[in-house]
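S.K.: Generate a structure from the sequence data that follows.
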Amino acid sequence: MFGILVRLAGLAATDVSGALRRAKWMLAAYAAIALLVGVAIAFGLVSLFVQLSSIYDPISAGLIIAGASLGLALLIVIAIQTAAYFRRRRLRRLSAQRALQTAALFTQIAMVARRKPLLTALVVGGLAFVATRGGGKD
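M.R.: Alright, predicted model coming up:
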């Protein structure tokens, strides 16, 4: 319940219409930039084709440009896959650390449960409260 109130208070404190106006402006600006970059790339490829056509025949020039484009795309795919691999590896390592911490926590809870039964009842009640709230998400 309090989580929703905090979020609503945060929304009331921010200027939503101003943020929306800035987001629309940035969207239009980035769309214009993307269009101009696309035009620049197209003209660059045409000029590269003309230059290569003066050295090689037009079919070879087209194949050179296509091969270079495919090679660049392959490098980008390799970079993305490598980054995803390292991200998955980092997440697995964090998951293993969390599992170890959880096991240590349960060990500590078992030790406390043996020594202090009243504290155990308090912890169980707190866990039941959190579980009925859906893990703390409103």
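S.K.: rest of the way, CA atoms for contacts and neighbours
M.R.: Noted.
S.K.: Strands of the chain, residue ranges please.
M.R.: Using DSSP state E, no strands are assigned anywhere in the chain.
S.K.: Could you pick out the longest helix of it?
M.R.: Among the segments of the chain that qualify as a helix by DSSP state H, the longest is helix 58-115.
S.K.: And that one, what does it pack against?
M.R.: helix 16-55, helix 117-132 (3 or more C-alpha pairs under 8 Å, 6 or more residues apart in numbering; DSSP states H and E).
S.K.: Could I get the ones you listed in CSV, plus columns for mean neighbour count and distance to L5?
M.R.: Output for those, formatted as CSV (neighbours: other C-alpha atoms under 10 Å; distance: least, C-alpha to C-alpha, whole Å):
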stretch, mean neighbour count, distance to L5
helix 16-55, 12, 17
helix 117-132, 12, 18
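S.K.: this one as well, want them side by side:
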Amino acid sequence: MGPLVAFLSSLAATDMSLAVARIKRNAILRAIAGSFFLTAVIFGLIALTIYLSHKLGPIGATLAVGGVFLVFGIITLITMSIMEARDRRIAEERKRKSQVQTNLVMATTMTLFRRKPLMAAGIAMAVGGLLGFTRLGFGGRDDDA
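M.R.: Here you go, the predicted structure:
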């Protein structure tokens, strides 16, 4: 059994080293491509500024390009705040649903426990397990908007 374990562990180590090498290679190539794209964008902005400087003058062209990027930045911040507010609403709704489910389980358990204690314990465990699965994401999800 020793040679089989050694073979499997060397095979796993080889697969891991190949995966790590591939990830490193892809990261380096993506960084190089990103620097080329960034350089292209910078030269494009310089060309746009030079073109606009013939029509608006150097100061006007620089202010126009800067103003456009200022507007883009403001739009990005507004979008981020809208998304954060949506995420907060979704979290509050989940918390409210969780509290309602917990209250329902407690009310059901207390009602059954008064009448049939052994059956109540089994049902409480089943309902608690079901609610646990739905909280872990095994049940239906309605927030995929």
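S.K.: Dump the helices and strands packed on helix 58-115 of the first structure into JSON lines; add distance to A84 of the first structure as well.
M.R.: What follows is these, written out as JSON lines (distance: least, C-alpha to C-alpha, whole Å):
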{"stretch": "helix 16-55", "distance to A84 of the first structure": "26"}
{"stretch": "helix 117-132", "distance to A84 of the first structure": "33"}
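S.K.: distance between the longest helix of the first structure and the chain's centre?
M.R.: Distance of helix 58-115 of the first structure from the chain centroid (C-alpha atoms, centre = their mean, to the nearest Å) equals 12 Å.
S.K.: What's the average distance for it when superposed on the second structure?
M.R.: Compared with the second structure after fitting, helix 58-115 of the first structure deviates on average by 1.0 Å (mean C-alpha distance after the TM-score superposition for the first structure).
S.K.: still on that earlier bit, of the helices and strands packed on helix 58-115 of the first structure, which is nearest G62 of the first structure?
M.R.: Smallest distance to G62 of the first structure across those (C-alpha to C-alpha): 6.6 Å, for helix 16-55.
S.K.: How far does that closest one sit from its chain's centre?
M.R.: Worked out by C-alpha atoms, centre = their mean, helix 16-55 of the first structure lies 24 Å from the chain centre.
S.K.: cool, stretch 11-25 of the second structure as well?
M.R.: Taking mean C-alpha positions (C-alpha atoms, centre = their mean), stretch 11-25 of the second structure and its chain are 26 Å apart.
S.K.: so the longest helix of the first structure versus helix 16-55, what angle?
M.R.: Taking axes from the mean of the first three to the mean of the last three C-alpha atoms, to 10 degrees, one finds helix 58-115 of the first structure and helix 16-55 inclined to each other by 140 degrees.
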